[in-house]
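K.L.:
when you get a sec, could you give me coordinates for this:
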Amino acid sequence: MFGGGSFFQYINRTATSEGRKLLANILTSNNINDIDERQKVAKELALKTTWRQNFTAVANLINTKTAIPTIVNWVHSYQQKLPSFLMLFSYAFSGVSLVLIGLLSFSIIPFSIVLIWFLIGLSITAFYIKNIQELASETDKAKETFNQYHQLLAQIENETFTNSILKDKQQKIQQENKKASDIFKEFSKKLDAFDQRSNFMIALAGNGLFLMDIRNTIKIEKWITTYKNTIEEWFNVVSFFDAQNSLANFVFNKPEYVFPNISKEKAVLNAVNLGHPLLNPSKRIDNDFVIDTENFFIVTGANMAGKSTFLRSISLAIVMSNTGLPICAEKVSYNPIKLITSMRTSDSLSEDESYFYAELKRLKFIVNEIKTDNYFIILDEILKGTNSQDKAIGSKKFVEKLNNSKSTGIIATHDVSLCELSNEYSSVKNYYFDAEIINDELDFDYKMKNGVCENMNASFLLKKMEIV
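P.N.:
Next up, the predicted model:
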């Protein structure tokens, strides 16, 4: 699902770090509710090619210094540093300064009076300078974010959507009198005002005569107080559209894929010519697949015959269906179900954890989960880290436990003794992938068949590669 050459890497077109995280969360959320609505979102955005391209182009220009959660936490926890009355005081002080400058220009008062007033202004500013400096330092990290994100908000605000979910997200960034993009832009300009502090002469005159830093600080603090409880939602809306754009892009690029028909039928998954979306279509071998609720398939087969690839095809079909994506098949009916897999367990030297113990932890997790919910379970060769006799006994007991739950699933194994469970339980069925030796070469058809595999190929491969 993740890593180099993964499905996530294949579909990810997000431009923001938060959009990327949200896309990953969407794929792993196991959310089986409102799949029809998610399909509609993907379909509508897939048709808005120009809008998606413009949104992504603007988003790719974003280069923020600070992560969005850090900015949101800062805004939420911000404590006002200056008393509010200083705003009116600064205006009054500025008014007096203008009067004194006017009187000085007509030589009505001496320069010394203006100078004294100027020094008083600097003294007042100096009294609050520590708090002002702290805010200036904090806002410097957020300034570019607000400046760039207002453009993305504008992209969302100015588009017309028909889907209720998209319209709801758009509504979240609408205020009674102002657009969220204008509010972000306004805040960005307030933060830009702090940059003038770097100009010594402007800062000196501005603070001595007009209490510029105090006024700017209070304006920023007022903005934070007003919008501190809404900006997280606005950032989330941008992340939502960034993540959904990747899903919509996949839909646009795969017109030959089909959206599953969401049903409550007995079959959890009923697919015609189901394939793996990452394989080359010209070489990919597809399989029909039907599995009923609370059934378990035991899949045996020769090495390299296609068992693991098939399990990954089923896993991705369920993930994609739950996400609201079309899947690699000609026709699909799907009764939504959550997914659990155990296919790539590994040991850990840093955690002093053996391969076998890591696998046991994963199986324990599965057992705990199926106590409270129904799952589609996919296992690729369980209990690989122990001896053959232990493995056979342990695997059989574990499969029996799964079968006695309300779960559904597929287990790929080289242990054909597990296939005997089909004689004890009507819900357990055997399938296999095999290989033939033709002209002293292995031949695979990558088709799933009913029954138990009788042709294993490890000895042949060892001899063929001159290992033995």
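K.L.:
CA only for contacts and neighbour counts going forward, please
P.N.:
Will do.
K.L.:
so which helix or strand takes in Arg344?
P.N.:
For Arg344, there is no helix or strand it lies in under DSSP states H and E.
K.L.:
for the helix or strand Ser137 falls within, name the packing helices and strands.
P.N.:
With elements taken from DSSP H and E, the one containing Ser137 is helix 129-157. Counting contacts by 3 or more C-alpha pairs under 8 Å, 6 or more residues apart in numbering; DSSP states H and E, helix 129-157 is packed against helix 49-60, helix 180-193, helix 212-227, helix 231-253.
K.L.:
switch to 7 Å and redo it
P.N.:
Judged by 3 or more C-alpha pairs under 7 Å, 6 or more residues apart in numbering; DSSP states H and E, the packing partners of helix 129-157 are helix 49-60, helix 180-193.
K.L.:
and of the ones you listed, who's closest to Thr323?
P.N.:
Nearest of these to Thr323, taken as C-alpha to C-alpha: helix 49-60 at 19.0 Å.
K.L.:
one more to put side by side:
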Amino acid sequence: MSAPFKELEAKYHKMWQEEKKRYNQIANLRLVVLILAGYMTYLVIKSPKQLLWIIGAGASFAIFFYLLYKHQKIKDQMDYYESMENVNKKYSMRMTKEWHGFRDRGDEFEIDSHPYALDLDIVGPQSLFQKINTTHTWHGRKLLAESLLENHFTEEIIGERQKAIKELLNDLDFCQKVEGITSRRKKGIEEPKKLLEYATDTENFIEERWLKALIKGLPYPLIILVVLSFITPYSWIKTLTTVLIIATYGLVVFYMPRISKVKEILMSMLYDLQEYVGILDVIKDKEFNSSYLKEQTECLFKDEQNALNCLKELEHISNLAHITYQPIVAILLNGLMVWDLQVILKAENWRKKYGASIESYLKAIGEVESLISLSVIGHIESDVHFPLVSMEGQYIEAQVLGHPLIEQQVRVCNDVQLRDEIFVITGSNMSGKTTFMRTLGISLILAYSGAPVVAKNLKCSKMNLATSMRIRDDLSHGISTFYAELTRIKEIIEAGKDKGKQCFLIDEIFRGTNSGDRIIGSISVVKALSKYGSIGAITTHDMELCKLGEEKGVSNYHFEEQYGEDTIKFDYKLRKGHSTTTNAKYLMKMVGIEVIE
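P.N.:
Reported below is the predicted structural model:
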């Protein structure tokens, strides 16, 4: 299935090579024109009255600067093709374990106390976020993480999000273009906190209308005076010009502390704004059918005062602010044109026009990015299904359900019918118990976000999800593994009691204590969870717990293995009933540990 991505990768590499040839040709041409311009300049200096040399020198420099502009445009196109090549390379990598090396893992979204994120590999190393994330804006990353971690969408919204993601599944080119525009930079777009604070600030930089008019009108007489001071012999004009330039520069210096704060915001956003504008250039030409995506684009392009104009205007202002980055240029432009104050006044006008809308624009862009990421599984998997999610009942019914983080070639899928009951799952070590529970959990999270799942069919109800799998001790606070597990399971029981519908997944319950206490404790937990109406699964090696299968609302399931002379083979298939085998002795022998009986 990776073939289409390999073909696209090769296509963009070829396009990059063609642009590279043009780039080198123009580089050589630029050098020739620069030498010619230098020679023409020499002739002008030697014979200043020769009009032909003056025209030749001017034309040569004009051609040189045009080639400079053209060269940069080709470089931008090369960067885009290289980015698109890498985008397709990453899609291919997602179909193997190579995606484990992706830099953006969403580590900052990890919370130890989260009810399921750590156990189900939602964010962090080798996580769902790491595999599917194609976002590069701050809001895009945040919204993707929230959709996977907060489980807050209603049945209606899930349905609308599914329609949006289905539409994106049918337009890989659009999805990749949005990613390609932003992935040219190795570093993602940072949180626009300072920009948003400035945009919503109601304090005006300059209140006085006369001063604003003075700043806007001052450059014109100044430039006229400068020209006159060169072409007239009157010394008083030169004196007046000098005094006015000093006074003008002094005005800028007076406001410099406040100017610096605004310029810092504008200059820090410059390269980010280029990415936002690039995304909007792609989105504006796309006509969506799903109401959820239409809602986002209507927010972005509802009138002339739209997101594209907003961000292009801000990008232009940021470029103007960047011009005075060099001290000598700053002195000249501020002395002659009150440059920095002109820029600040433009920023003030921009804020009055767009300040109240900028955050909604950035969120809408992020939401489109987030939905594109959730479509990734559909692009890289051959068999996916959009689940039917209901607010009624407590159930999970699936056919050929697989784990999206396991390679397709080695993945084993299972059917499951879990309705108003608790599974007690037994089986030998490495037989597939934990992977099965993680498959259930991560599939529910994808279903609740509106994304497709790896399955032939999945129907489920909307439930709170809680897990207890990767329990860790905390020596700094004197908390043992067993105590940490007790605390976690208590939270699961209380959540089932207080919050209503819940699906829980508990792996190797009470592994940190002796078998007698473990059995008593495990039976108590299962009965408590059943009493409060929670559904879910518990894995255990204690066959005594299988007696719970005789009670209403509890069912036994197991995984099994086959033994060879020196091998153990697992089929990772879920079966009804309890396990009848153990494999600890065989595993010990396989790794070379002598079993003494």
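K.L.:
hmm, back to that, so the helix holding Ser137 of the first structure corresponds to what in the second structure?
P.N.:
Following TM-score structural alignment, the aligned partner range for helix 129-157 of the first structure in the second structure is 256-284.
K.L.:
now do stretch 38-54 of the first structure
P.N.:
Stretch 38-54 of the first structure lines up with residues 161-177 of the second structure when matched by TM-score structural alignment.
K.L.:
what's the end-to-end length of that stretch?
P.N.:
One end of stretch 161-177 of the second structure to the other measures 21 Å (C-alpha to C-alpha, to the nearest Å).
K.L.:
repeat for stretch 204-224 of the second structure
P.N.:
End-to-end distance of stretch 204-224 of the second structure: 31 Å, with C-alpha to C-alpha as the criterion.
K.L.:
contacts for stretch 527-540 of the second structure?
P.N.:
The set of residues external to stretch 527-540 of the second structure that reach it, using C-alpha atoms under 7 Å, 6 or more residues apart in numbering, is 420-426, 433, 493, 496-497, 501-509.
K.L.:
now swap in stretch 459-467 of the second structure and tell me
P.N.:
Here stretch 459-467 of the second structure has contacts from 115-116, 119, 387-398, 492, 501-506, using C-alpha under 7 Å, 6+ apart.
K.L.:
filter the residues you listed down to the buried ones and hand me the ChimeraX line.
P.N.:
The following ChimeraX line selects those of the contacts of stretch 459-467 of the second structure that are buried, judged by 16 or more other C-alpha atoms under 10 Å:
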select :115,116,119,387,388,389,390,394,395,396,397,398,492,501,502,503,504,505,506
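K.L.:
in helices only, show me the contacts of stretch 459-467 of the second structure.
P.N.:
Residues of the contacts of stretch 459-467 of the second structure located in helices (DSSP state H): 119, 492.
K.L.:
around the counterpart of Phe250 of the first structure in the second structure, how many other residues sit close by?
P.N.:
Using TM-score structural alignment to pair residues, one finds that Phe250 of the first structure aligns to Ile377 in the second structure. The local packing of Ile377 of the second structure (other C-alpha atoms under 10 Å) involves 26 other residues.
K.L.:
thinking again about what came up before, among the helices and strands packed on helix 129-157 of the first structure, which comes closest to Ala392 of the first structure?
P.N.:
helix 49-60 (52.4 Å).
K.L.:
if I look at the nearest residue to Thr145 of the first structure once chain neighbours are set aside, how far off is Phe235 of the first structure?
P.N.:
Computed as C-alpha to C-alpha, 6 or more residues apart in numbering, the closest residue to Thr145 of the first structure that is not its neighbour in sequence is Thr64, at 5.4 Å. Here the distance between Thr64 of the first structure and Phe235 of the first structure works out to 13 Å (C-alpha to C-alpha).
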